[in-house]
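Colleague: what follows is a predicted protein model with its sequence.
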Amino acid sequence: MLINLASIDGEVSDNEKKYILTIGKANGVEEHDVHPLFKNFHDINLPVNLSDDKKFDYIFSLVQLMKIDERLYKEEIRYCSRVAARLGYDQDVVFDLMTQVKSVAMEKDEINALRDLTMKFLKTS
């Protein structure tokens, strides 16, 4: 998903690539396994039965990546909204996060406040 989002504007910036590689590493995926993925568009495949915290992690990472190159494109916003809907959020969560997520590292308390904020957008099953 992150690679798809980074590729929407036609190029993957160095900052976007670094961010994706960092996320991969944090999830146990080595750089040499991530690099080939930049060559293709990928379907949106989400694991089933994600916890609310994992859903937040997905949408937070997408919005932070979208902001990292300091340019926002309509197609990026649409993509994030589609993923948010697939995660069970009201699509408006993307707009709230866009105004508050920073493109740089955020403090844990800031992220937790955003996690709480997004709960109101999570649809109950």
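Modeller: Structure received.
Colleague: contacts, neighbours, all on C-alpha from now
Modeller: Fine.
Colleague: number of nearby residues for residue 84?
Modeller: 24 (other C-alpha atoms under 10 Å).
Colleague: what does residue 31 give?
Modeller: By other C-alpha under 10 Å, the residues close to residue 31 number 14.
Colleague: so it is in contact with residue 23, correct?
Modeller: No: with contact defined as C-alpha atoms under 8 Å, residue 31 does not reach residue 23; the gap is 10.2 Å.
Colleague: got a list of what the spatially most central residue of the chain touches?
Modeller: Central residue of the chain (C-alpha atoms, centre = their mean): residue 62, 1.3 Å from the mean position. Contacts for residue 62 (C-alpha atoms under 8 Å, 6 or more residues apart in numbering) come out as 1, 2, 5, 80.
Colleague: list the buried residues of the host helix or strand of it.
Modeller: Secondary-structure assignment from DSSP states H and E places residue 62 in helix 52-68. Applying a neighbour-count criterion of 16 or more other C-alpha atoms under 10 Å, the buried positions in helix 52-68 are 55-56, 58-68.
Colleague: ok, and here's another one to check against it:
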Amino acid sequence: MDVVDQLSVLVHLSRVDKYVAPSESKLIHYIGALNGLSKDQIETLIDHPKPMPTLEGVDEDDRLDYLLNIVQLMKVDGKVFTSEIEFCEKIALKLGYLPGVIAELSQFTYADPEISTSKKFLRQLAQKYLIKK
């Protein structure tokens, strides 16, 4: 997984409502730090995210991580805007999932990264929404 691409996607999502909430910034920092980025590297990405990646060729585990991270970020500030849902659904499509996967995963994804549902369970939910090729 390219953590810079993934964090850039999160930054783009956080800016959909024209405001990066402190809780969104905190989650982006948390994910970046978990993946070995320094505070300065993360701040640079928040200020200057890479353009949206194509997301082609992302493996199954990374696709699920993208989905879970965008759903979590969408919910972290306690306000979910239609524009954020639409953004997440577009990302889901780019990752090879039907847009309904966002609503399904939202039911079992929490804003607090310390609270989590079994990844195996979430993977099973998401697989129902894979676009068949």
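Modeller: In hand now; what should we look at? Model, not experiment: these values are computed from the prediction.
Colleague: so which of the contacts of residue 62 of structure 1 is the closest to residue 45 of structure 1?
Modeller: If you rank the contacts of residue 62 of structure 1 by distance to residue 45 of structure 1 using C-alpha to C-alpha, residue 1 comes first, at 8.0 Å.
Colleague: counterpart of residue 124 of structure 1 over in structure 2?
Modeller: In structure 2, the residue equivalent to residue 124 of structure 1 is residue 132, according to TM-score structural alignment.
Colleague: and its match, how far from residue 97 of structure 2?
Modeller: Distance check for residue 132 of structure 2 against residue 97 of structure 2: by C-alpha to C-alpha, to the nearest Å, it reads 9 Å.
Colleague: which one's more surrounded, the two?
Modeller: A direct count of neighbours by other C-alpha under 10 Å for residue 132 of structure 2 and residue 97 places residue 97 higher, at 23 against 7.
Colleague: how about the more buried one, nearest residue that isn't a chain neighbour?
Modeller: If the residues on either side of it in the chain are set aside, residue 97 of structure 2 comes closest to residue 130, at 4.4 Å by C-alpha to C-alpha, 6 or more residues apart in numbering.
Colleague: got it, and residue 59 of structure 1?
Modeller: Sequence neighbours aside, residue 84 is the residue nearest to residue 59 of structure 1 in space, at 6.4 Å (criterion: C-alpha to C-alpha, 6+ apart).
Colleague: counterpart of that neighbour over in structure 2?
Modeller: In structure 2, the residue matched to residue 84 of structure 1 (TM-score structural alignment) is residue 92.
Colleague: with residue 11 of structure 1 instead?
Modeller: With the correspondence set by TM-score structural alignment, residue 11 of structure 1 lines up against residue 19 in structure 2.
Colleague: can you get me a residue count around its match?
Modeller: Residue 19 of structure 2 sits with 9 neighbouring residues when counted by other C-alpha under 10 Å.
Colleague: now find how far off-centre stretch 82-89 of structure 2 is within its chain.
Modeller: Stretch 82-89 of structure 2 has its C-alpha centroid displaced from the chain centroid by 11 Å (C-alpha atoms, centre = their mean, to the nearest Å).
Colleague: do stretch 8-24 of structure 2 as well
Modeller: Averaging C-alpha coordinates over stretch 8-24 of structure 2 and over its chain gives two centres that are 11 Å apart (C-alpha atoms, centre = their mean).
Colleague: what helix or strand is the residue nearest to residue 59 of structure 1 on?
Modeller: Using DSSP H and E, residue 84 of structure 1 falls within helix 74-87.
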